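Trainee: below is the structure, and that's it, no one-letter string:
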């Protein structure tokens, strides 16, 4: 069966393009996670506070969120391969500049530039899925894109475990920058079929009345991302605070990221069988993530490992499903789906690093983790409200 509104050729061999977009998504968000993972070494070398580094990381995500409206327009007009290649090269440049910087101002400027280019990716991904992927495979395709956000912590985790102890944080940052160039060679695979317009793809709901649903879902994404991004950014610090060695925590970060990738792919494949149930699955994931954050707050090695597994796999595993769900709602404007997910996720990610650093200084890691769990519970409530509103609109 072929997605309605798509030519047969557009529905064949779409996976190489989806994988290329996913790899690009991985490297463009990597600067924020890499600086977070290497944060303790940066703080010690430059003699700066944890809050200052957290504010710098927040600037990266803020640039993505604030630049998202412009990125959405660019995604609708420019060739997808060009946009993705520019984003990957910008991520490489940002990481290399950070690796040579001796002050936070230079680092922050580089991260802001990287954050702006990172905002280009999700709208392009939404357009690519709507234009090339059949409806019956869109949850899996969106899950593949969402898995990239989890995969973005794999490299920083390995750098902490393997490169940092021997060569230092600057070399580790250079290695991350070079890795960011890998997807550039694959971006030609993301070409859209000639004559395919994202506005004509799919059925979708009418635009009338969907704005409120998108706002509630974006708010849910922001609240959930606040807690889970804090865990991803400060994973090494939380692990060592719970009694685990830094090298073990770095390896655990990479393993947790692999678990997150597996869960997102599995969730996408399973929900393709009943895509109308995606919102319920997302709500369940957000609630499970809240439980994981509560376990992390206990502060023992065992509860940290279990809590991190839940927070990464479920609490941070809904992004692809949310992209697929919003595509069903506004398939006639596919870039809006990526924009909704992106602005929500990165608004939460903007708040998380600085807020968690400041709160952990005031209330400790346990208190901060509990506040993050509260945000995850509020996210589930907002997602529920948006889902109920979308059902009422569908009944009209």
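Mentor: Yep, that arrived. Being a predicted model, the structure only gives us computed values, none of them experimental. Numbering: from 1, shown residues only.
Trainee: going by C-alpha atoms from here, please, whenever you check contacts or count neighbours.
Mentor: Noted.
Trainee: residues touching the residue nearest in space to the middle of the chain, list them.
Mentor: The centroid of the chain falls nearest to residue 149 when counting by CA atoms, centre = their mean (3.8 Å). Applying CA atoms under 8 Å, 6 or more residues apart in numbering to residue 149 gives the contacts 25-26, 29.
Trainee: in a markdown table, list the residues you listed along with neighbour count, secondary structure and distance to residue 232.
Mentor: Putting the contacts of residue 149 into a markdown table (neighbours: other CA atoms under 10 Å; DSSP: H, G, I helix; E, B strand; the rest coil; distance: CA to CA, whole Å) gives the following:
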| residue | neighbour count | secondary structure | distance to residue 232 |
| --- | --- | --- | --- |
| 25 | 29 | helix | 16 |
| 26 | 27 | helix | 14 |
| 29 | 29 | helix | 12 |
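Trainee: and the residue nearest to the centre of the chain, how close does it get to residue 59?
Mentor: Between residue 149 and residue 59 the computed distance is 18 Å (CA to CA, to the nearest Å).
Trainee: could you do residue 156 as well?
Mentor: With distances defined as CA to CA, the gap from residue 156 to residue 59 amounts to 19 Å.
Trainee: which residue of those two possesses the greater neighbour count?
Mentor: Regarding residue 156 and residue 59, a neighbour count based on other CA atoms under 10 Å identifies residue 156 as having more, with 31 against 26.
Trainee: for the more buried one, what is the enclosing helix or strand?
Mentor: Residue 156 is part of helix 154-158, with elements assigned from DSSP states H and E.
Trainee: for the helix or strand that that helix is followed by, buried residues please.
Mentor: Towards the C-terminus, the helix or strand next in line after helix 154-158, according to DSSP H and E, is helix 164-167. Within helix 164-167, the residues that qualify as buried are residue 164, counting by 16 or more other CA atoms under 10 Å.
Trainee: against which helices or strands is helix 164-167 packed?
Mentor: Taking 3 or more CA pairs under 8 Å, 6 or more residues apart in numbering; DSSP states H and E as contact, there are no helices or strands that helix 164-167 lies on.
Trainee: next helix or strand past it?
Mentor: Sequence order places helix 169-179 as the next helix or strand after helix 164-167, per DSSP H and E.
Trainee: and that next one, how far from the chain's centre?
Mentor: The gap between where helix 169-179 is centred and where its chain is centred comes out at 21 Å by CA atoms, centre = their mean, to the nearest Å.
Trainee: residue 320 against residue 263, yeah?
Mentor: No: with contacts defined as CA atoms under 8 Å, residue 320 does not count as touching residue 263, sitting 10.5 Å away.
Trainee: just give me the neighbour total for the nearest residue to residue 384 once chain neighbours are set aside.
Mentor: Closest residue to residue 384 apart from its sequence neighbours, by CA to CA, 6 or more residues apart in numbering: residue 283 at 6.9 Å. Here the neighbour count serves as a burial measure; for residue 283 (other CA under 10 Å) it reads 24.
Trainee: the structure to be compared is supplied as follows:
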């Protein structure tokens, strides 16, 4: 019994690590920009508003690409998706290194890197959906969604290391090299798949899943709106904490360390939250709302504008205030009935939308009215998102009571239909 379980645990762990690594590679470009904001803005002559637009272009491109290709992703397969992700990340990294000289060139490069992010997310989601058992998906989503704080942490560490030694462009050389490694892995995967098909011959056509019930529309819209507001605030935090820290007296290296420590805390909280979700019978959305509430308080604290406040509340907003994405995605996907991809896709679209307009609007507000007001608006976005999550939970609960699921919800050690699933 032990020998049979061990390979399954090992395979699940490998899938989680691969999904997180691919997602990190796709997500890291805007956070490399954010962590090295002072140097990049001086080198390229970018203002705060233009810098925020660059980050928003990245997320807007990813959102459009995700929505426009959602119907064909499954037909591409993991090999070609991996090839697309690696090629776009490598091409964008090289272009940022060699061609970025001003506003327009940076925007065009961020479009390419945004496409790479969309391909990376699709590849990771495909791995999660096809390779993880139900009792490990909470932990799996926690590990996968740890990719964003991992990207922020790596971006922060790049400032006092690679960036300090060879300049900010060298950090994009590293991402380009990683993209080429992904391309090599994609080639190996495609060759292996072709050999397997030759050995097995022509496979039987796959049976289509029986579509029974769709997720309830209103609570899903509320959840998507919630993550839009929360993602707007969170991505503003990731893109502009370094700039704010520099204004209040921290050195670029200190702000890089701050972002790295906060992101490490967020990774631990996200993984722990996912693990708890697998062992807890529901009640996940109240945890999400609480984490967003902590984000609101921390953003209000950042507005104080002292070095100690940036350290304390910066660590708090990164480690707890931005630890909800994996748990929210897991909870909503479970409530998607027979269409979990539709439910998680709505949430993912909201996340990209928030990432698109948050840095641009709040970055422009920072430039025109100052950072304290922008932090106050970010706090309001977090608070509104938490309220929308609680309202969404009420509607999801009412739908569960009105339409009990055909199959009981699965947990790590049991299979039940709890009355308070959400």
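Mentor: That came through fine. These figures come from a predicted structure and were not determined experimentally.
Trainee: hmm, back to that, how near is the residue nearest to the centre of structure 1 to residue 122 of structure 1?
Mentor: Note on residue 149 of structure 1: its distance to residue 122 of structure 1, by CA to CA, is 11 Å.
Trainee: tell me, what's touching the two both at once?
Mentor: Contact criterion CA under 8 Å, 6+ apart; residues bridging residue 149 of structure 1 and residue 122 by contacting each: residue 25.
Trainee: please name the residues that touch the alignment partner in structure 1 of residue 85 of structure 2.
Mentor: Under the alignment by TM-score structural alignment, residue 85 of structure 2 pairs with residue 87 in structure 1. Contacts here follow CA under 8 Å, 6+ apart; on that basis residue 87 of structure 1 touches 24, 28, 114, 117-118, 120-121.
Trainee: what about 6 Å?
Mentor: Taking CA atoms under 6 Å, 6 or more residues apart in numbering as the contact definition, residue 87 of structure 1 lies against 117-118.
Trainee: ditto for residue 118 of structure 1
Mentor: The neighbourhood of residue 118 of structure 1, defined by CA under 6 Å, 6+ apart, consists of 28, 87.
Trainee: next one: residue 355 of structure 1 from residue 275 of structure 1, what distance?
Mentor: From residue 355 of structure 1 over to residue 275 of structure 1 (counting by CA to CA), the distance is 35 Å.
Trainee: give me the number of residues near the nearest residue to residue 146 of structure 1 once chain neighbours are set aside?
Mentor: For residue 146 of structure 1, the nearest residue in space outside its immediate sequence neighbours is residue 320; the separation is 4.1 Å by CA to CA, 6+ apart. The burial count assigned to residue 320 of structure 1 is 28, neighbours taken as other CA under 10 Å.
Trainee: residue 320 of structure 1 matches what in structure 2?
Mentor: Across the alignment, which pairs residues by TM-score structural alignment, residue 320 of structure 1 is matched by residue 326 of structure 2.
Trainee: over to residue 381 of structure 1?
Mentor: For residue 381 of structure 1, the equivalent position in structure 2 is taken to be residue 387, counting by TM-score structural alignment.
Trainee: list the buried ones in the helix or strand hosting its match?
Mentor: When elements are defined using DSSP H and E, residue 387 of structure 2 is found to belong to helix 371-402. Going by neighbour count (16+ other CA under 10 Å), the buried part of helix 371-402 of structure 2 is 371-393, 395-397, 399-400.
Trainee: for stretch 155-163 of structure 1, same thing?
Mentor: Residues of stretch 155-163 of structure 1 classed as buried: 155-161, 163 (neighbour count, 16+ other CA under 10 Å).
Trainee: residue 208 of structure 2 should be in a helix, yeah?
Mentor: No: following the definition DSSP: H, G, I helix; E, B strand; the rest coil, residue 208 of structure 2 is coil and is not counted among the residues of a helix.
Trainee: residue contacts, it?
Mentor: Contact criterion CA under 6 Å, 6+ apart gives no residues in contact with residue 208 of structure 2.
Trainee: can you count the residues close to residue 190 of structure 2?
Mentor: Residue 190 of structure 2 is surrounded by 18 other residues when neighbours are defined as other CA under 10 Å.
Trainee: ok, the one 5 residues further on next?
Mentor: A total of 12 residues lie near residue 195 of structure 2 under the criterion other CA under 10 Å.
Trainee: for it, helix, strand, or coil?
Mentor: Assigned state for residue 195 of structure 2: helix (three-state reduction, three-state DSSP).
Trainee: in the stretch 301-422 of structure 2, which spans are helices?
Mentor: For the stretch 301-422 of structure 2, helices defined by DSSP state H, counting those that start in this stretch occupy the ranges 307-319, 325-334, 340-369, 371-402.
Trainee: nearest to residue 15 of structure 2, out of those helices?
Mentor: For the helices of the stretch 301-422 of structure 2, distance to residue 15 of structure 2 was read as CA to CA. The smallest value, 15.7 Å, belongs to helix 325-334.
Trainee: what helices or strands is the closest one leaning on?
Mentor: Using 3 or more CA pairs under 6 Å, 6 or more residues apart in numbering; DSSP states H and E as the contact definition, the elements that helix 325-334 of structure 2 packs against are helix 137-144, helix 340-369.
Trainee: circling back to that earlier point, distance from the chain centre to the helix holding residue 387 of structure 2, please.
Mentor: Taking CA atoms, centre = their mean, the mean C-alpha location of helix 371-402 of structure 2 is offset from the chain mean by 18 Å.
Trainee: that helix - contacts with which helices or strands?
Mentor: With contacts taken as 3+ CA pairs under 6 Å, 6+ apart, helix 371-402 of structure 2 sits against helix 217-247, helix 285-302.
Trainee: what is the corresponding segment of structure 1 for the first one?
Mentor: The alignment of helix 217-247 of structure 2 onto structure 1 (TM-score structural alignment) spans residues 211-241.
Trainee: relative to the whole chain's centre, how far out is the helix or strand hosting residue 185 of structure 2?
Mentor: Taking DSSP H and E as the criterion, residue 185 of structure 2 maps to helix 169-200. When C-alpha coordinates are averaged (CA atoms, centre = their mean), helix 169-200 of structure 2 and its chain have centres 22 Å apart.
Trainee: I am finished for the moment; much appreciated.
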